[in-house]
Each structure stands twice: as C-alpha cells, then as structure tokens.
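Novice: quick one, fold the following:
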Amino acid sequence: MPVLATTLDLLAEPGPLGPVWWRYGRQGRHSLTDALDNPDGDRLLEAEQTAHAQARGKEWRQAERERRRPACTRCRAKFSDERWAEHERADTWGDDGLCADCRRADADQRAREAAEHHQAAAEAAAAGAWWRRS
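Specialist: Sure thing, here's the model as predicted:
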C-alpha cells in the first residue's frame, strides 16, 4: 500500500495532479498517478509468477519421474534410485526385476536350501558308510 504526503502550499500552486506528492520509499516529488504507480510491484509479481511456474514445472517433472519408476515384479514396491539405475544399466535378459529386499530374501532362501542339501548329503554319507558298492 503506497503512503503519500504533500503540503497545502504545494497543492495550491499546480493542484493535486501536479508533481506535489512524496511517496515514502522513493526520492523526489511525483504526480498523483506516478506516485500511485507500482512498477516495482509489477516486476515483483512477474518474478513471483515465474518462480511459481518453475516450481510447478519441477513438481510436474518429479511426479512424472515417479510415475515412470519401475516396481518389483514380486512385491510391487517401487525401486530405489540406486536399484533403478542398476536396472537401466543391466541387460534386460539378465535383470530379474526384483527389488533389493526380494533379492536378499531369494539369496537367503538359496543359502538355506544349500545348507539343507549339504546337511542331507553329510547325513546320507554318514549313514551309508558301512555299505559300499563294489
């Protein structure tokens, strides 16, 4: 809101439309229309609108990127940025399409199965040690 001031002596000579108004925050005397004009506000409004448009564009780009983010073929969880980069670098034939958690669960399952297989083989070897084929 502009704040204007003048004196009665200045108003008497050229009248209220002459350069008799001081606007706080500006130098010199101005006519009423110049004193009420707000070119700084127009530039500020334009800068705010530009910043808002850029922020809206950035939000849209981020939303679009999230929409394209691949998901795990098993649990449907979205890939992390690291896993997504790995997925894009990988040969499509060699990539399993699993997230890091599902990969870890698969590796744990394979390790348990291998341990069970070793244990069963060791027990079979121990149990069948007294009989040999000739």
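Novice: rest of the way, CA atoms for contacts and neighbours
Specialist: Will do.
Novice: residue 102 against residue 74, yeah?
Specialist: Yes: judged on C-alpha atoms under 8 Å, residue 102 makes contact with residue 74 at a distance of 7.4 Å.
Novice: between these two, which is the more surrounded one?
Specialist: Higher neighbour count among residue 102 and residue 74: residue 102, with 16 against 11, using other C-alpha atoms under 10 Å.
Novice: can you pull the buried residues of the strand or helix carrying the more buried one?
Specialist: According to DSSP states H and E, residue 102 maps onto helix 100-127. Neighbour counts over helix 100-127 (16 or more other C-alpha atoms under 10 Å) mark residue 102 as buried.
Novice: and for comparison, fold this next one:
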Amino acid sequence: MAGERQRGGHHLYDGKIPIIAVGLNQLREHGPAGPVFARFGRSGPQTLLEAIGNPRREAADAREQEEDKARAAAYQAELRRAAQEQAAKQAAEREARRPVCTGCGAKFTDARWQAVQPKDWGAAKDSHPQLCDGCKHQAVAAAQERQKPVRGEAAPDDFWEEPQRPVCTECGAAFTDERWKATARRIGWASPAKRPSLCRDCDQRFEADLDRAWGVSHRQEERDQGQDQAVPEQKTTGWLSRLRR
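Specialist: Down below sits the predicted model:
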C-alpha cells in the first residue's frame, strides 16, 4: 500500500502492510539475496531487506540526527564562548582592583594580595600592607638596622632601647645621634633633657623665645638665684650691727 509522503522526500508506512512479489526466473538468476523483490508502490526490484524496509526514511532519520548533533554542538560552543567572555570580564575587573606597591609601583602577586587582606578579629595584621614582598623586606631590614646601637654611644645598659630614631614634634626632623643620646632615658630615670621631644634647633629656639619673653635670660636668673642661695648671710658685729637693729 502507498505510504504518506513526508517533507524529507520519503514515505511513511505506519499502520500499513507492504505487498511484495518475486518471480521464479529472477530467483533462479540472482538468488534470494539479489534484487529480485518488487514492492507495490515502488519502481524497480530491490533486495528483500530494502523491499520490506524503508531506506529513504532511515536516511532521513540519519540526516535529522546529524542535524540535531550539529545544533547541540553549536549550542555548547555558544555556552563555552559566553562562559569565556564572562571569565575574561571578571578577570579584568579583578586585575583592576589588584593593589599596587607604593614603593616600587609593581602590582601585588596573588599570594601578597591574599596576605594583606583583612583578617579575623584578633589575628595579626601585616606590618606593611601597602608594600610588595620585596619592598616590605627592605623596609623591615632598614627598621632593624635603625634599631641597632651606634658605635660610640651609650651601652644598652645605660639607656632604654628606642624602637626607632626619634622625630622632633615641632619641625618633624629626625634627631641627630648627639641629640638622640642627650634625650634618651636612663634606666630608672627620666630623660636628662628638659624638652626631650624637641630637636636641638627647636630647643634652642624655645630658649631664645623664653629670653625675649622674660627680657633677661632666665638661665642667668637661675644662676643668680643659685649664687644667692649658696652664699650664707654674714653676721655683723660691733657698732654696724647695732645700727641695723
């Protein structure tokens, strides 16, 4: 029976029974495996499997499967492309946020970036979060070098150890070795200098301002007062003592 023609060029024979005919002369000449079977509705003889089957439908199904595979492969390729674009965008945004060393201008490595991230409460913080590893090591080494006592200065048992060279609170200049030694605290005692937070120049300017404010050097007044206290009052005798009474 004739089937229903489909868009792919083949016929659909669902629900139908094929009618096949064969001639004895054809069987004798080509045998049962040859193209000797004629199916009603088709032109030309076919092999038995072709006659009872639907080769054109099978070919159409194979083409449809290939097309489905191609569409699925294209869809997966589109997904991969979109994922790659998203990953590249996120990487660019992350790279834009990467810290830059304030010392040398180099970008932080991933390990250094992770090391300077805020820690949990109570965890130790990085000492130089604005510097890369190389600049941090140099800064730490320089700080340790500054903490070492200078030759010719007081021994460690004479002065308290200073964490770093003092800086004048007035002008911001670093103390010289001489001023640092003069203002250093002795063990058990305060600093011998009157104004240990000032450098030598600022201390002298402070003294000069005091002199101008008093009109006379208060140091001279202190020396005069000290001399007055040091000289005891002399007792007078004789007629001069009687006059004073």
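Novice: roughly how far out does the helix holding residue 102 of the first structure sit from the chain middle?
Specialist: Taking C-alpha atoms, centre = their mean, to the nearest Å, one finds the center of helix 100-127 of the first structure at 42 Å from the center of the full chain.
Novice: go on, stretch 47-56 of the first structure?
Specialist: 16 Å.
Novice: what's the distance between the most centrally placed residue in the first structure and residue 13 of the first structure?
Specialist: Closest residue to the average C-alpha location of the first structure: residue 62 at 5.0 Å, with C-alpha atoms, centre = their mean. Residue 62 of the first structure is 62 Å from residue 13 of the first structure, where distance means C-alpha to C-alpha, to the nearest Å.
Novice: got it, and residue 121 of the first structure?
Specialist: To residue 13 of the first structure, residue 121 of the first structure is 114 Å away according to C-alpha to C-alpha.
Novice: what's the answer for residue 51 of the first structure, then?
Specialist: In this view, residue 51 of the first structure and residue 13 of the first structure are 46 Å apart by C-alpha to C-alpha.
Novice: quick revisit: can you confirm the residue nearest to the centre of the first structure is in a helix?
Specialist: Yes: counting by DSSP: H, G, I helix; E, B strand; the rest coil, residue 62 of the first structure falls inside a helix.
Novice: quick one: map it onto the second structure.
Specialist: Using TM-score structural alignment as the criterion, residue 62 of the first structure maps onto residue 91 of the second structure.
Novice: ok, residue 101 of the first structure next?
Specialist: Using TM-score structural alignment as the criterion, residue 101 of the first structure maps onto residue 134 of the second structure.
Novice: the helix or strand residue 86 of the first structure falls within vs the second structure, average offset?
Specialist: Using DSSP H and E, residue 86 of the first structure sits within helix 81-89. Compared with the second structure after the fit, helix 81-89 of the first structure shows a mean deviation of 2.4 Å (mean C-alpha distance after the TM-score superposition for the first structure).
Novice: counterpart of that helix in the second structure, which residues?
Specialist: Taken onto the second structure by TM-score structural alignment, helix 81-89 of the first structure occupies residues 110-118 there.
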